[in-house]
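1. Test case, fold it:
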Amino acid sequence: MHRLLISSSDLLDKLITLFKTALDNEQPAECQRICYLIRHWIQEFWVMFRLHHNLSDNLDQFREFIREQGQEHLCSFLETKWINERDWSWKASQKIKANCSKKRKVSLLFDHLEPIELAEHLTYLEFKSFCRISFLDYQNYIHNCCMKDIPMMERSIALCNGISQWVQLMVLSRPTAQLRAEVFTKFIHVAQSLHLMHNYNTLMAVVGGLCHSSISRLKDTTSHVPSEVTKVLNEMTDLLSSCRNYDNYRHAYNRCTGFKIPILGVHLKDLISVNEAMSDYVEDNKINVQKLQALYNHINELIQLQQIPPRLEANKDLVHLLTLSLDLYYTEDEIYELSYAREPKNFLFFVNLAPKPDPRTISKHVQRMVDSVFKNYDHDENGFISQEEFEKIAASFPFSFCVMDKEKEGLVSREEITAYFMRASVICSKLGLGFVHNFQEATYMKPTFCDNCSGFLWGVIRQGYRCKDCGMNCHKLCKDQVAFECKKNTKVTNATDSPTPSSTPVSMGGFGVMRFITTINYFSDTHVHALSHSRNKCVSLPRVPINTHSHLK
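-> Alright, predicted model coming up:
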């Protein structure tokens, strides 16, 4: 685990320095202990000595130094010639590149296979991919906090994504809703078999494909799916939910013994959490050995699972065919195009029936605004402000019309200002102006569904987008297709605080009234006070952008 703090070359230099110090102090036992440590390093992590040539060169120089000091018997501990004879089963420099020239066809040759057979062969592929990830790969991931330049992890993620896409395309390849429902049902049974085999990573991929919005939006298809199948899907979704840091999955995973394939993303997240939560050094600038031990235990647990192969026999020809089928390279847009081709979106035209404004609510907000105006502008407290000052205030609102000065004295009374805002609320209400959604990427801590297509928001983090104003949740590709106007919901909580779908946002009296009230809330006492300091300057205040919500309270 030293590579998280210092390089291998620096570690070797420190050990050589300790060896020389022990040699000068005539401590042969200490010299031997250092050589034993280096031997353990070479035997357990020989890959590092093969990857880093400077490490091997420094070790050769160290052996020469030992011989010169008459310690020939210690050189045998530092021998590395046998490393070149080890089987090099993978190339560290190998990069995964999408081969766009491949034929992108969905194989339908798996209809004759039972769900258990598909589950077994998918598990066979998953286990092979999982076993390729080495101890060194996990260390690189912790050090870099990403999978870039870690080909074995990239390959594992690519396999998982390929399975998810393959499931979607197998369903969408069928021309009728009834046939699509049959394929959907079959993959639910595949998911059940994967669960029984404790292959949670592939289970995540299959369920993710079935819950993807390109599938969940198919209303005709889901209407043909039996209720018991839908119940099983809900159980699987709940099992793999990210709620309470994947609590359901962790309990199920810990109960399993023997063979099991973990959800790689969850355990990689744990590694990063431990690395960030614990400091590298403790008092007196000493290395935090407890942190390195905790990281080692997490990694070693994953490595030990590679030593327990699944009890199944795979057909090599079928494995090869399945591998080719999973190598699809379809884009999200192409899958959505196929989904809409199967079941076009029904555009329903709604009549915008805004509820009648609540006079008490409007009056309360208007009175609050008027009080703020007079608090900051009516310095002599005579109940009037100048026409010029009020025009500066009115210029910052998304509506504008003449203000009547009944007495023609250049002064505006409290009653006139109140009437101005009450008239503005009526005009905005008649216009029926609604808010545009203010979508922001969000992480959900419990199962959440898209309010546009009803599909499950799948993923570990940043599963979808959430409107900051009304609480609507949707997929990335659905946020630009939402047909419902936004109604500000004053009770919306943060997405990370267990958000729930909000299909009926709270309204306070119509779209136009909501715009008016929100503008008043924006134009609080602080803003009015700021304007009062600039009333003597010849500047025109900018209008508040109609669709800007990031500045609204």
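2. switch to C-alpha atoms for all contacts and neighbour counts from now on
-> OK.
3. Can you get me a residue count around the residue nearest to residue 319 when sequence neighbours are not counted?
-> Leaving aside its sequence neighbours, residue 319 sits nearest to residue 121 (Cα to Cα, 6 or more residues apart in numbering; 6.3 Å). When neighbours are counted by other Cα atoms under 10 Å, residue 121 registers 20.
4. element containing residue 121, please.
-> Remark: residue 121 resides in helix 115-131, with elements defined by DSSP states H and E.
5. Show me what secondary structure element comes after that helix.
-> Where DSSP H and E defines the elements, the next helix or strand beyond helix 115-131 is helix 135-144.
6. looking at this, residue 148 is in a strand?
-> No. The assignment for residue 148, made by DSSP: H, G, I helix; E, B strand; the rest coil, is coil rather than a strand.
7. related to what we said a few turns ago, surely the residue nearest to residue 319 is in contact with residue 314?
-> Yes. Using Cα atoms under 8 Å, residue 121 makes contact with residue 314 at a distance of 6.0 Å.
8. Let's compare: structure for the following, please.
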Amino acid sequence: MHWEKLAMPSCSWASLEDPLDSGKLVKLCAESFDESGDPKNDFPHCLFMVGEWLMETTELMAQFIALYQESSGECRSQICHAVAYWIRHFPVHFDAHVQLCKLVERLKKLASEDSLDDTVINELDVSSVPSYAWLRNVSVRNPVARHVSLSFEQWSPEDISNSMSHIDYKVLSRVTIPEIKKYMKTGKLNQTPVLERSIAVFNSLSSWVQCMILSKNTPKERADVITKFVNVGKHLKKLHNFNTLMAVIGGVTHSNISRLNKTHNCLSQETKKELNNLTNLLSNQSNFGNYRKCLQEIGTKFKIPIMGIHLKDLIAWNGNGMNFEKTGSITLKKIFQLGHLLSYFLGVNRSGHNFAEPNMDLINTLKVSLDINYNENDIYDLSLKKEPRTLLNFQGSGKSVVFAEWASGVCQAPDTETVNKHISAMVDAVFKHYDHDRDAYISKEEFEQIAGNFPFIDSFVTIDVDRFVF
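-> Below is the predicted model:
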């Protein structure tokens, strides 16, 4: 929903263009609640969403306490309703934040001393805030108890898209407002490692798609892989996962792949049509007009937007001169605009996904594929090897597909501990599904199946005639 369609607060002392300091912001927020504790407009949600952008959460909470001490009667209950709303709708702000929770307890004590209604006091409870430890950890295992093939050849497009979506969801959910704001200030990705990692995963996924296509020897085999990824793209669109969709289609339409005329001649008309539709959806024409229109049609349903597009929108907005840290004030119009822009980031809106249950064995196998540092020149050389350049299809070396110019070349290698963890989890998965006699070995044929997931991987070590291990 566009910010202008949100319910604005009705206030005689604050118009859309009036600059408001932090004290006035919390006052307006408190006044936005009725006697039953329900918000009368969208301002409270917007303020708590952008609060981390404007100031520290402890500073915002301190402002509510200061207002409480200055107020009396019904206004004090409204302040408690506001903080209770904050806890209910943005619990991640309070998880493992000791100082913020202590301030909530202080407000609760004040409300109790003033004999406010028990219902109001009991709402100020941070003891039952859910844990968001998974946002701070590298990964969380939640295996599904079903047998699954770990060979790309046998993965269904639905399995691939669902697993990719789980990976992207967790990576993007870790990109928080402080991380985004720091990038706005410095413009340097190496100072925002979580954001840099999310871009690296995007680029690695796009490169992996290219490599999977180029790993096949015949045009027909390569066309079959392209068809599979187009079907993956169709399912990603159904899941409203546009960020991963951009990475996959970016890989399929990369110049390293689009130059393969013999391969594309083997594609069916239906696949060409579907690929064209997905390409048009993600086209940058009219500032990604088709994509933005699709987002509007989805409305409030769960979606994973293309982070790079909305980060560029935020950069453009941030360049318009608003600096709360310097001026100590911001207009309502700017707050609603900022809230609208930040709502596209999973790490801000905290929307729950609608994906099927994850299969961690398949996901861990994919993670290892994405941990590989793909070299752009090697991929281009492989493309030339599969279909050598001719006078009819001469093209220069293509650049890596990324979702924003500033992300070009980002292929951050994860730390050794992360790589080892992913590899260990993948090895466990392989032996769980293929070592049927539990003798700690699997056959050469099974190894070759799994090796197909890693186009540039070195040959496996032969232990004896019919036994192979990693």
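9. After superposition, what is the TM-score?
-> Overlay of the two chains. TM-score (TM-score structural alignment, normalised by the length of the second structure): 0.58; 341 aligned residues with a Cα RMSD of 4.4 Å.
10. What lines up with residue 170 of the first structure in the second structure?
-> Under the alignment (TM-score structural alignment), residue 170 of the first structure maps onto residue 212 of the second structure.
11. do residue 250 of the first structure as well
-> In the second structure, residue 250 of the first structure lands on residue 292 (TM-score structural alignment).
12. The nearest residue to residue 154 of the first structure once chain neighbours are set aside: what's it in contact with?
-> By the measure of Cα to Cα, 6+ apart, the closest residue to residue 154 of the first structure outside its immediate chain neighbours is residue 147, 6.4 Å from it. Residues in contact with residue 147 of the first structure (Cα atoms under 8 Å, 6 or more residues apart in numbering) are 141, 153, 154.
13. distance of the aligned residue in the second structure for the first one from residue 49 of the second structure?
-> Under the alignment by TM-score structural alignment, residue 141 of the first structure pairs with residue 180 in the second structure. Distance check for residue 180 of the second structure against residue 49 of the second structure: by Cα to Cα, to the nearest Å, it reads 14 Å.
14. Ok, residue 357 of the second structure next?
-> Separation of residue 357 of the second structure from residue 49 of the second structure (Cα to Cα) stands at 28 Å.
15. element containing whichever residue in the second structure pairs up with residue 195 of the first structure?
-> Using TM-score structural alignment, the partner of residue 195 of the first structure in the second structure is residue 237. Residue 237 of the second structure belongs to helix 219-238 when assigned by DSSP H and E.
16. any residues touching that helix, and which ones?
-> Under the criterion Cα under 8 Å, 6+ apart, residues 157-158, 160-162, 165, 209, 212-216, 242, 244-245, 248-249, 252, 262-264, 266-267, 271, 274-275, 278 lie in contact with helix 219-238 of the second structure.
17. repeat that with 6 Å
-> Helix 219-238 of the second structure has contacts (Cα atoms under 6 Å, 6 or more residues apart in numbering) with 157, 161, 213, 216, 245, 262, 263, 266, 267.
18. Residue 368 of the second structure: which of these is nearest?
-> Closest approach to residue 368 of the second structure among the contacts of helix 219-238 of the second structure (Cα to Cα): residue 161, at 16.2 Å.
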